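Chemist: sequence and computational prediction follow.
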Amino acid sequence: MRPDPGPTSEPAVPTRVVVVEDEPTIARAIADRLSAEGWSVSIAGDGASGVETVRRVHPDVVVLDVMLPGFDGLEVCRRIQHDEPVPVLMLTARDDETDMLVGLGVGADDYMTKPFSMRELVARLKALLRRVRRAPAAADPGVPAALELGDLVIDRASRRVTRAGSPAHLTPTEFDLLLCLAQAPGTVLTREQLLADVWDWVDATGTRTVDSHVKALRRKLGPDLVRTVHGVGYALEVPPGPDGTSGGATSGDGASGDGTDSAP
C-alpha cells in the first residue's frame, strides 16, 4: 500500500464580487478597495449588464446601487434572486426607509446610504459573507432541525419558514434575525445585541438596519409576531398554534416570557 501523501495545498479561491454602479468614480473606488482585500471584482454600469454579469460570474456577494440606467437596482435584485439566491448589499442615495423596505422585500440582505465609508462597506460585506458561510455548518446534531412556535415553523437545516402552513420567503439576514429572536421567545433583545448576534458588528448607526428588517419580517409573517419594547429592542411573541390555542416552543428552545410594556 502506498503511503498517504497527506492533504494537498490548493490555492484559495478569491471572493467574487459584482459591483453594479453607474457612477464610474464610485464603482472604481469600491473595486479598488475590495481588490486590496484580495477579492475578485467585476463591475457593471447599468441594470441589464448587472444581471448579465451576475449570471456569468456567479459571485459570492453583490454590491448594488438602487438608481441605475435601464431598469433600477430593485428590478436587478428581483431578477438575480429569481435565478439563484445571492447575498446583496444595496446602495441608495436617499435615506428613505420606504426605499429600504422595498429593497429588503425584493431580496436584499443589507443596505447603506451614500455617502458611505469604504471601511464600513468592507466590514458589512465581510459580516454578510460570514453569516452566509456559517449557515450550512451551523447544524448541531443535538438540536432539532425544526423549531416550532405555535403556527410558526423554522427549519434550521433547509432555512425555510412557514406560518400557519404558508411558506414565507425570507432573505438570509431575515432568517437569521427571526431565528435569533425565536431561540429566546418572549425575551427582549436590544438592537445592539441583535446587531452583534445577527450582523456580526456593533455600531449605533446600524440600529435602523435592525428596525427595517423587523418591519420586513412583520410584512412577511404578520404584525403580531415581533413585539417592540420602546427604548430597548424587540421580542418574539409565540403565536397561537394551528388549533388556535396558545402556542409554545416544541423543540426545547424556550418558552414565551411575560409581557413588557410594548407598542405595535
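Modeler: That came through fine. Because the structure is a prediction, the values reported are computed rather than measured.

Chemist: CA only for contacts and neighbour counts going forward, please
Modeler: OK.

Chemist: so where does residue 223 fall, helix or strand?
Modeler: Using DSSP states H and E, residue 223 maps to neither a helix nor a strand.

Chemist: how many other residues sit next to it?
Modeler: Other residues near residue 223 come to 14 when the count uses other Cα atoms under 10 Å.

Chemist: what are the ranges of the helices in this protein?
Modeler: Using DSSP state H, the helices of the chain run over 24-36, 47-57, 73-83, 97-105, 118-134, 172-182, 191-194, 207-221.

Chemist: what about the closest residue to residue 217 other than its chain neighbours, neighbour count?
Modeler: Among residues not flanking residue 217 along the chain, residue 174 sits closest, at 6.7 Å (Cα to Cα, 6 or more residues apart in numbering). Residue 174 is flanked by 22 other residues according to other Cα under 10 Å.

Chemist: so residue 174 sits against residue 215, correct?
Modeler: No: counting by Cα atoms under 8 Å, residue 174 stays clear of residue 215, with 10.2 Å between them.

Chemist: second structure follows, compare the two:
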Amino acid sequence: MEDIRVLIAEDDREISDLLKKYLERELYRADVAVNGEEALRLFDNNSYNLVILDLMMPKIDGIEVCRRLRNQTNVPILMLTAKDQESEKILGLGIGADDYITKPFSMGEVVARVKALLRRFLILGSEGIAQEKTMIRYKGISVDLKKYAVHVGGEEIALTAKEFELLKFFVSHPEQVFTKTQLFRHVWDSHYIEDDNTVMVHIRKLRKKIEADPSNPQWIQTVWGIGYKFTGDPDVSS
C-alpha cells in the first residue's frame, strides 16, 4: 500500500506534536497546520488520505475549513472538539465530518479512530463500500444489496423499502456517526426534513426487527446528543 498521509489542523503545538509523533509511529506521514488558512493551503498543494481538524482554529475556524474541504473531497475528516462544543459538533457532522473525538483524549483512541476511518475509506472504498460488492456481512447480520435481502442469525428478516435503505446506508458506513438530518438527506433524498421524528421512528422499527434487544442495540447505536452509528464486527470468513 502506498504511503498514507494525514493532515493535522491544530493550533495547540503540544497536541499537534503528539498527534504527529503517534501517527508517525504507525508509519503514516503527517503534516501540521496551525490555522485554517494553512490547512486549506496544505490540502490544496498535497494529497492527503485523512484530515484531523480542530474546531477552534485561528484565521478560519474548523467548521468553515470542514465545509470547504467537503466541497472538494470525500477524504475522512476527524474533528477534535471541546466538551462544551456540542452545537458545533452537530454542525460539523452535518456538513460532512466523518467522526469526532472530545478533548481531552488519549492518543491511543485517536490512532484507533484514524485506523477505522482509513480502513473504511481505503479498503472498503471512498463511498464506504467497494463498487462491485453486492453482499455486506457482519457477524450475525448480512445485507444482500442486489436481492434486497437481510438475514439476522441466518433467518431472513422482512423490511420495508425505506427500512432496507436505512440499514444499507448504515452498514455501508460502519462506525461513522450521522445526525438525523444527514440520514434524512441520504436515505430520503431530501435536504428538508419535515418531521424530526421520521428518522427516529424508522430506526426504532428497524431495531425491533434486527436487534435481539432493541433497548440495548448491538448494531445501530445512539450517539447521545449527535445521532446514530452502525457498529459491527466484519465477517472475515465470507
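Modeler: Thanks, I have the structure now. Just so we're clear, the structure is a prediction, and the values are computed from it rather than from any experiment.

Chemist: let's have the helices of the first structure in TSV, adding distance to residue 90 of the first structure.
Modeler: Below are the helices of the first structure laid out as TSV (distance: least, Cα to Cα, whole Å):
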stretch	distance to residue 90 of the first structure
helix 24-36	13
helix 47-57	13
helix 73-83	8
helix 97-105	7
helix 118-134	11
helix 172-182	13
helix 191-194	20
helix 207-221	12
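
Chemist: quick test: name the residue nearest the centre of the first structure.
Modeler: The residue lying closest to the centre of the first structure (Cα atoms, centre = their mean) is residue 173, at 1.9 Å.

Chemist: quick check: that residue vs residue 22 of the first structure, distance?
Modeler: Here the criterion is Cα to Cα, to the nearest Å. By it, residue 173 of the first structure lies 26 Å from residue 22 of the first structure.

Chemist: and for residue 97 of the first structure?
Modeler: 22 Å.

Chemist: the two - which one has more neighbours?
Modeler: More neighbours surround residue 22 than the other of residue 97 of the first structure and residue 22, with 19 against 13 (other Cα under 10 Å).

Chemist: which residue in the second structure aligns with that one?
Modeler: Per TM-score structural alignment, the equivalent position to residue 22 of the first structure in the second structure is residue 11.

Chemist: list the residues that contact its match.
Modeler: 33-35, 54, 57-58 (Cα atoms under 8 Å, 6 or more residues apart in numbering).

Chemist: do residue 75 of the second structure as well
Modeler: Residue 75 of the second structure makes contact with 48-51, 121, 126 under the criterion Cα under 8 Å, 6+ apart.

Chemist: can I get those in TSV with neighbour count and distance to residue 169 of the second structure?
Modeler: Converted to TSV, the contacts of residue 75 of the second structure look like this (neighbours: other Cα atoms under 10 Å; distance: Cα to Cα, whole Å):
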residue	neighbour count	distance to residue 169 of the second structure
48	19	25
49	19	22
50	22	21
51	24	23
121	21	15
126	17	14
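
Chemist: ok, and those in the first structure?
Modeler: Here the contacts of residue 75 of the second structure are checked against the first structure with both residues aligned by TM-score structural alignment, their matches' Cα atoms under 8 Å, and the contacts held in both are 48-51.

Chemist: could you dump those residues to CSV with distance to residue 76 of the second structure?
Modeler: Output for these, formatted as CSV (distance: Cα to Cα, whole Å):
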residue, distance to residue 76 of the second structure
48, 10
49, 7
50, 5
51, 6
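
Chemist: which of these fall in strands?
Modeler: Using DSSP state E, the members of those that fall in strands are 50-51.

Chemist: distance of residue 22 of the first structure relative to residue 44 of the first structure?
Modeler: 7 Å.

Chemist: likewise residue 76 of the first structure?
Modeler: Relative to residue 44 of the first structure, and taking Cα to Cα, residue 76 of the first structure is found at 11 Å.

Chemist: please enumerate the shared neighbours of the two.
Modeler: residue 50.

Chemist: name the residue in those two with the higher neighbour count.
Modeler: Using other Cα under 10 Å, the more surrounded residue of residue 76 of the first structure and residue 44 is residue 76, with 25 against 20.
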